[in-house]
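>>> coordinates only, sequence not included:
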């Protein structure tokens, strides 16, 4: 029997180990509490129903670049360890949808909306919306608990798992801190460029790119110098990725983003795009344009015409062009950092391809 070629189709192998783990974990609790089955099924469907597997991919190629052997004894364990990142992502997304009162994700009802519908369908007691919110919080919590189980039970030597623990711990804390900072900024109405960038660095750069890179490299026993180079690469690339996502949140095609057009505006996201729009409007004494942007942020009743008006204003003010410029600059800076990292082939090529894919105009 030939060895699996993890490099050739990493996402498929990640999906396979996720499906195996989720089946085993679901069966275990299902035997003792069958009533919990809809919750575990919802989590399984959410995790296996989509996603780019970006975080495991960054982690895997950092491991490979730091000397990890895809045909060696540790490869299956590393695959399982990096695949567990998708469960942290599931937790973050399910909870984000609750925090943002989002109705849809990937073209389907969000978890809290689906469970509210389940409550209403069965005619249960109490508030359907409250039940949906409670179920989503608990399902997100389950994803986080299972992520730790999947990582800690990966078939790797204890010393290897210990080496990855600092990155793992930092990532879990940083993503929650980033989520809190996001809602705090929305609540305080801080529309500054500085606030938007703090969220981008903590919620996205650290969690999506930096810590997965850190984790993969640490599992391979990388030097401090190599990890620092990868963190620098991940910091700039992660912010660039978030800026692209911000643009898609206002200008994106719903068939690509999986969310209604302008949903970031309705949710009140204080992005760099909006912060720059308000800054440029103030600098040019264009109060009417600032009013259009401000009125749209956090307005759940925003129409398609309203979204189009905000798009026109942001484009005319130069905010869109400035975000595009920053994406280009940050991506170039990230790739420069990558050239200084002493990585084994073919990791530099694969990480460069990932960087371009993460920041291109449609993805």
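Alright, I've got the coordinates. If you're wondering where the values come from, they're calculated on a predicted model, not measured in any experiment. Residues are numbered from 1 along each chain as shown.
>>> rest of the way, CA atoms for contacts and neighbours
OK.
>>> which parts of the protein are strands?
Using DSSP state E, the strands found in the chain span residues 104-105, 108-109.
>>> closest one to residue 117 among those strands?
Among these, the nearest to residue 117 by Cα to Cα is strand 108-109 (9.6 Å).
>>> contacts for that closest one, please.
Outside of strand 108-109, the residues within contact range by Cα atoms under 8 Å, 6 or more residues apart in numbering are 103, 258.
>>> how far off centre is that strand?
18 Å (Cα atoms, centre = their mean, to the nearest Å).
>>> could you do stretch 64-84 as well?
22 Å.
>>> compute the first-to-last residue distance for it.
17 Å (Cα to Cα, to the nearest Å).
>>> here's the one I want to compare it with:
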């Protein structure tokens, strides 16, 4: 037993060192790309440089969950350590993530992201500081839409630079394109859920669709499969046994990851999440947590929840009241139980993955961080 513990500890250290090097290469790749884009934007106009700065600040740091899953998917399929193409793929995924966050914050009217002003709030503040004409909030939203579109364009540009391995007709290209379509569709379903009335079962089903297509697939399933497809090259296909096993493992991981995010959006600590307490309540997000509350709470309790959802001026006292209703209804407990169930499924499927011990342990560590995080 002590020998097994020592071997696991040694392997963990090797994994951590490999990840550190990969993330350093990823940061360098992004830095080089941003430097090139800075020169291009400066040639267009110095006034366009704030577009870059907002992307650069948002795309620097973070958990890098998607890039790491892509990397270990690559390694599990026989890809070489720290190969340039998987570094570039990770950079493309991170730029796509930044684009999604920028647009998501506009849609949700979020003031902050990772403890700093959201991009549309940054441009709104710039407008106010400069005492420009017209409406500052409108300018902020307009500028942030452009920033998000630019970031999405850059994500495609970086991904395409990998070359033949991501050319039209390859499995890697199919995954990347599918991922973007699914996220946009999931985002629309999320918006739709906030403005339409639906019965308990319909609301829950829609919220589960949003989790799957807006978050779970692009956060976990597609990055892992993308890394594997890149390493397999011409051998990769949609029904390849390894890629199928990756998807079976990563989809419930992504769903559990988003369920945890939904809990943090209501109950998380602002010091750890970088967002105000109860931010999802202020934004009116119709998550699985809220759909379950609708099913389980009394009519009077639900009316109070329904009135408070989306109220940007809701007080801390009212937020605490809504949090208590959600907890008392049993919805919070059910979401925790669902996360535990998905974690059990993920663990079983991880054991069945046809990968070596290094990749298996690396993925196990990602599972722990994704499902038990506090930020």
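Looks like it arrived, so ask away. Keep in mind that what you see is a predicted model, and the values were worked out from it rather than measured.
>>> one step back: nearest to residue 144 of structure 1, of the strands of structure 1?
Using Cα to Cα, the nearest of those to residue 144 of structure 1 is strand 104-105, at 19.2 Å.
>>> please name every helix or strand in contact with that closest one.
Counting contacts by 3 or more Cα pairs under 8 Å, 6 or more residues apart in numbering; DSSP states H and E, strand 104-105 of structure 1 packs against no other helix or strand.
>>> which residues in structure 2 does that strand match up with?
The aligned range for strand 104-105 of structure 1 in structure 2 is 112-113, by TM-score structural alignment.
>>> now that stretch on structure 1. Mean distance?
With mean Cα distance after the TM-score superposition for structure 1, stretch 112-113 of structure 2 departs from structure 1 by a mean of 1.1 Å once superposed.
>>> contacting residues around that stretch?
Contact with stretch 112-113 of structure 2 is made by 105, 118, 121, 274-275, as judged by Cα under 8 Å, 6+ apart.
>>> circling back: please identify the deepest-packed of the strands of structure 1.
Comparing these by mean neighbour count (mean count of other Cα atoms under 10 Å), strand 104-105 ranks first with a mean of 18.
>>> re the thing from before, who wins for proximity to residue 156 of structure 1 among the strands of structure 1?
For the strands of structure 1, the distance to residue 156 of structure 1 is smallest for strand 104-105, at 34.7 Å, taking Cα to Cα.
>>> residue 321 of structure 2 pairs with which position in structure 1?
Counting by TM-score structural alignment, residue 321 of structure 2 corresponds to residue 309 in structure 1.
>>> er, residue 123 of structure 2 I mean
Per TM-score structural alignment, residue 123 of structure 2 is aligned with residue 115.
>>> now swap in residue 45 of structure 2 and tell me
Counting by TM-score structural alignment, the partner of residue 45 of structure 2 is residue 33.
>>> which residues touch its match?
By Cα under 8 Å, 6+ apart, residue 33 of structure 1 has no neighbours at all.
>>> thinking again about what came up before, and of the contacts of stretch 112-113 of structure 2, the nearest to residue 30 of structure 2?
residue 118 (20.5 Å).
>>> and the residue nearest to the closest one when sequence neighbours are not counted, how far is that from residue 49 of structure 2?
Leaving aside its chain neighbours, residue 118 of structure 2 sits nearest to residue 112 (4.5 Å; criterion: Cα to Cα, 6 or more residues apart in numbering). To residue 49 of structure 2, residue 112 of structure 2 is 21 Å away according to Cα to Cα.
>>> contacts only, for the residue mapped onto residue 218 of structure 1 from structure 2.
Under the alignment (TM-score structural alignment), residue 218 of structure 1 pairs with residue 229 of structure 2. Residues counted as contacts of residue 229 of structure 2 (Cα under 8 Å, 6+ apart) are 74, 77, 171-172, 236-237, 243.
>>> for those, which one is nearest residue 84 of structure 2?
Among the contacts of residue 229 of structure 2, residue 74 lies closest to residue 84 of structure 2 (Cα to Cα), at 11.5 Å.
>>> which position in structure 1 aligns with that closest one?
So residue 74 of structure 2 corresponds to residue 63, using TM-score structural alignment.
>>> need the residue closest to the centroid of structure 2.
Residue closest to the mean C-alpha point of structure 2, counted by Cα atoms, centre = their mean, is residue 219 at 4.9 Å.
>>> residue in structure 1 paired with it?
With TM-score structural alignment as the criterion, residue 219 of structure 2 lines up with residue 208 in structure 1.
>>> that match against residue 55, yeah?
Yes: using Cα atoms under 8 Å, residue 208 of structure 1 is in contact with residue 55, at 5.8 Å.
>>> returning to what we had before: from residue 83 of structure 1, how far out is the match of residue 219 of structure 2?
Going from residue 208 of structure 1 to residue 83 of structure 1 by Cα to Cα gives 13 Å.
>>> then residue 10 of structure 1?
Distance from residue 10 of structure 1 to residue 83 of structure 1, counting by Cα to Cα: 10 Å.
>>> residue 176 of structure 2 matches what in structure 1?
Under TM-score structural alignment, residue 176 of structure 2 pairs with residue 168 in structure 1.
>>> spatially nearest residue to that match, not counting backbone neighbours?
Distances taken as Cα to Cα, 6+ apart put residue 215 closest to residue 168 of structure 1, at 6.6 Å, once the chain neighbours are dropped.
>>> measure that neighbour to residue 37 of structure 1 for me?
Residue 215 of structure 1 is 32 Å from residue 37 of structure 1, where distance means Cα to Cα.
>>> between those two, who's got more neighbours?
Taking neighbours as other Cα atoms under 10 Å, residue 215 of structure 1 and residue 37 compare with residue 215 leading, 32 against 15.
>>> got the contact list for residue 186 of structure 2?
209-215.
>>> kind regards, and thank you for your time.
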